[in-house]
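Enquirer: Predicted structure and sequence below. I'll ask about it afterward.
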Amino acid sequence: MITPVPAALHPARIHPSSIVEDGAQLGRNVEIGPFCHIGAKVRLGDNVRIMSHVVILGSTSIGDNTEVFPNAVLGCAPQNIHYKGEDTELVIGSSCTIREGVTMHPGMPDFGGKTTIGDNSLFLAYSHVAHDCHVGDHVILSNNVMLAGHVTVGDRVIMGGGAAVHQFTRVGHHAFIGGLAAVSNDVIPYGMLNGNPGVLMGLNIIGMQRSGFDRKAIHAVRRAYKTIFDSNTPIRENIAQVREQTDKNAAVADIIAFIDAESERALSSPARGQRG
């Protein structure tokens, strides 16, 4: 039987209309607003604030100082016909902001059983993170962004409203995805993608500047980008040329390592139909 935990017996502030199942672990100074449901396997860190009508179920953990707005649903069963009720996880980091109607699902047992969200990330209204996604730190998903299963999003990525990311796609760190973009292939670190189908439009120079990259790093990335996506020769040959350069810096090395890594998807490029 599910019974509310009396606020007087717990260090958290729990509205009397909310249900916190026995077994839930609540940190110090947690606040749970009206008409929420917190499952027995949920773990909330210190100073977590849960507003009204929020549902958090399953083996879901939320880091310190995270704020969850009304009608968010976190940790419910993955939207996958092969899910049979296994105990899998959703791990949300610290100091995140999860706005109205956001949905996040735990992983599938055949793929590690865990969905992870980094620290200091912002999820605007009705954005969706599907099973087995891995989202980095300082990420922004704007309204109605949709991540399909098994998507990997690097640190400091920004996605515009309504963007949709195909399953198993990787989005490299510091990338920028335009609103309503259809991301069906991998996006290199620092890349800027827009359109449907998604086309690489250049580099997220502003994002690099905001993150403290110096002029040398930015110019090196620009040169590597022009070489890699030179339409006169195949991308793989261009990548080999960049790899052989002796003056590439860490930012360029990140791009090469991203391209070299195994992936289910092709590589997004500046030309429609051009594939890696």
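Expert: It's in.
Enquirer: going forward, measure contacts and count neighbours with C-alpha atoms only.
Expert: Noted.
Enquirer: Mind jotting down where the helices sit in the protein?
Expert: In the chain, the helices defined using DSSP state H lie at 205-210, 215-228, 235-244, 250-260.
Enquirer: Redo those as JSON lines? Include distance to D22 and mean neighbour count.
Expert: As requested, these are exported to JSON lines (distance: least, Cα to Cα, whole Å; neighbours: other Cα atoms under 10 Å):
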{"stretch": "helix 205-210", "distance to D22": "45", "mean neighbour count": "15"}
{"stretch": "helix 215-228", "distance to D22": "52", "mean neighbour count": "17"}
{"stretch": "helix 235-244", "distance to D22": "55", "mean neighbour count": "16"}
{"stretch": "helix 250-260", "distance to D22": "44", "mean neighbour count": "17"}
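Enquirer: nearest to P189, of these?
Expert: helix 250-260 (5.8 Å; Cα to Cα).
Enquirer: From the rest of the structure, what touches the closest one?
Expert: Applying Cα atoms under 8 Å, 6 or more residues apart in numbering, the set of residues contacting helix 250-260 from outside is 172, 188-189, 217, 220-221, 224, 239, 243, 267.
Enquirer: With stretch 80-99 instead?
Expert: Stretch 80-99 is contacted from outside by 58-70, 72, 74-75, 77, 104-109, 113-126, using Cα under 8 Å, 6+ apart.
Enquirer: ok, second structure coming up, stack it against the first:
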Amino acid sequence: MSVDPTARVHPSAIVEDGATIGAGAVVGPFCIVGADVTLGADVELRSHVVVTGWTDVGAGSVIFPFASIGEVPQDLKFSGERTKLIIGARNRIREHVTMNPGTAGGGGETVVGDDGLFMAGCHVAHDCRIGNRVIIVNQSAVAGHCQVEDDVIIGGLSGIHQWVRIGQGAIIGALSMVTNDVVPYGLVAGPRAELDGLNLVGLKRRGVAREDIQALRIALLTLKQGEGTFVERARRLGDETGSDYVRRMVAFITGASDRSFLVPK
């Protein structure tokens, strides 16, 4: 066990031999920290938090009571292999959140980026790749092998089907069931979700130029109404556009995926 002299561990907490606790970290009352866990500088476990398995928690992250981080995947194919959960810096992981490590069949790692907000009761499953500044709202679940790119918001009580990709800057409305890929900057909503436009609020908040927003509007219309298949229309867009945002959307659509796409109504 390696506990930095500046770290604080409550007497009621259990820190197993082998764990690493960084400078300024706080392990609150009744927490359990497993033998293969590394807590970075200034990480705070508020109370009654379990962090176990081969798990790294990045500097400045805060984990709130009754979260379970790093427990074995909810996958019947998992047979005890050594796999990892990597959580980036400055995340806020609220009450009752669960995050699982990877599986051998999925590459062996679950990776969460920086500056995320994971609200009460949400779930990040095995082998997911979660980007930076992602918000997952209360009681939403991201199933195994999903990719969620930077600046995505997933509304409350939503479900993301396994292997789905959600592109940068997209927003998922509350109570949505997402079964196919979501293009960057898309707005998706519904019990069986459909692509319902652009995430205009998110684009404006990030200061995206009006010209790029207009280019994205035209791109979405072209994807909806043009000739050929959805992917063929996207490839033509890539040849014609001058917008980096549209190019990012095209690269996402033409990239490797195990799912089809949610398309405009």
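Expert: Thanks, I have the structure now. Quantities reported herein were computed from a predicted structural model and do not represent experimental measurements.
Enquirer: on that earlier part again, okay if I get the helices of structure 1 as JSON lines plus distance to V5 of structure 1?
Expert: JSON lines is the format used below for the helices of structure 1 (distance: least, Cα to Cα, whole Å):
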{"stretch": "helix 205-210", "distance to V5 of structure 1": "45"}
{"stretch": "helix 215-228", "distance to V5 of structure 1": "54"}
{"stretch": "helix 235-244", "distance to V5 of structure 1": "59"}
{"stretch": "helix 250-260", "distance to V5 of structure 1": "48"}
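Enquirer: between those, which gets nearest to D132 of structure 1?
Expert: Comparing the helices of structure 1 by their distance to D132 of structure 1 (Cα to Cα), the top pick is helix 250-260, with 19.3 Å.
Enquirer: Quick one: map A251 of structure 2 onto structure 1.
Expert: Matched by TM-score structural alignment, A251 of structure 2 corresponds to A257 in structure 1.
Enquirer: That should have said V188 of structure 2, apologies.
Expert: With TM-score structural alignment as the criterion, V188 of structure 2 matches L193.
Enquirer: need the contact list for that match.
Expert: Contacts of L193 of structure 1 by Cα under 8 Å, 6+ apart are 175-178, 181, 183, 187, 199-202.
Enquirer: Grab the nearest non-local neighbour of it.
Expert: Counting by Cα to Cα, 6 or more residues apart in numbering, L193 of structure 1 lies nearest to L200, which is 4.4 Å off, once chain neighbours are set aside.
Enquirer: Please apply the same query to S2 of structure 2.
Expert: T20 (4.7 Å).
Enquirer: Against G45 of structure 1, how distant is the counterpart of that neighbour in structure 1?
Expert: Superposed on structure 1 with TM-score structural alignment, T20 of structure 2 falls opposite Q25. Q25 of structure 1 is 8 Å from G45 of structure 1, where distance means Cα to Cα, to the nearest Å.
Enquirer: and if you look at I19 of structure 1?
Expert: Counting by Cα to Cα - I19 of structure 1 and G45 of structure 1 are separated by 18 Å.
Enquirer: repeat for G39 of structure 1
Expert: 15 Å.
Enquirer: What's the separation between the residue located most distally from the centre of structure 2 and A193 of structure 2?
Expert: Largest separation from the mean C-alpha position in structure 2: E227, at 34.0 Å (Cα atoms, centre = their mean). Distance from E227 of structure 2 to A193 of structure 2, counting by Cα to Cα: 24 Å.
Enquirer: Also Y185 of structure 2?
Expert: Using Cα to Cα, we find Y185 of structure 2 at a distance of 15 Å from A193 of structure 2.
Enquirer: Of the helices of structure 1, which is nearest I158 of structure 1?
Expert: Closest among the helices of structure 1, using Cα to Cα: helix 205-210, at 9.0 Å.
Enquirer: Which among the helices of structure 1 is found nearest to E31 of structure 1?
Expert: When those are compared by Cα to Cα, helix 205-210 sits nearest E31 of structure 1, at 33.5 Å.
Enquirer: In structure 2, what stretch matches the closest one?
Expert: Under TM-score structural alignment, the counterpart of helix 205-210 of structure 1 in structure 2 spans residues 200-205.
Enquirer: distance from the matching stretch to structure 1 after superposition?
Expert: Following the fit onto structure 1, the mean deviation recorded for stretch 200-205 of structure 2 is 1.0 Å by mean Cα distance after the TM-score superposition for structure 1.
Enquirer: starting at the chain centroid, how far to stretch 177-184 of structure 2?
Expert: Centroid displacement of stretch 177-184 of structure 2 relative to its chain, using Cα atoms, centre = their mean, to the nearest Å, is 14 Å.
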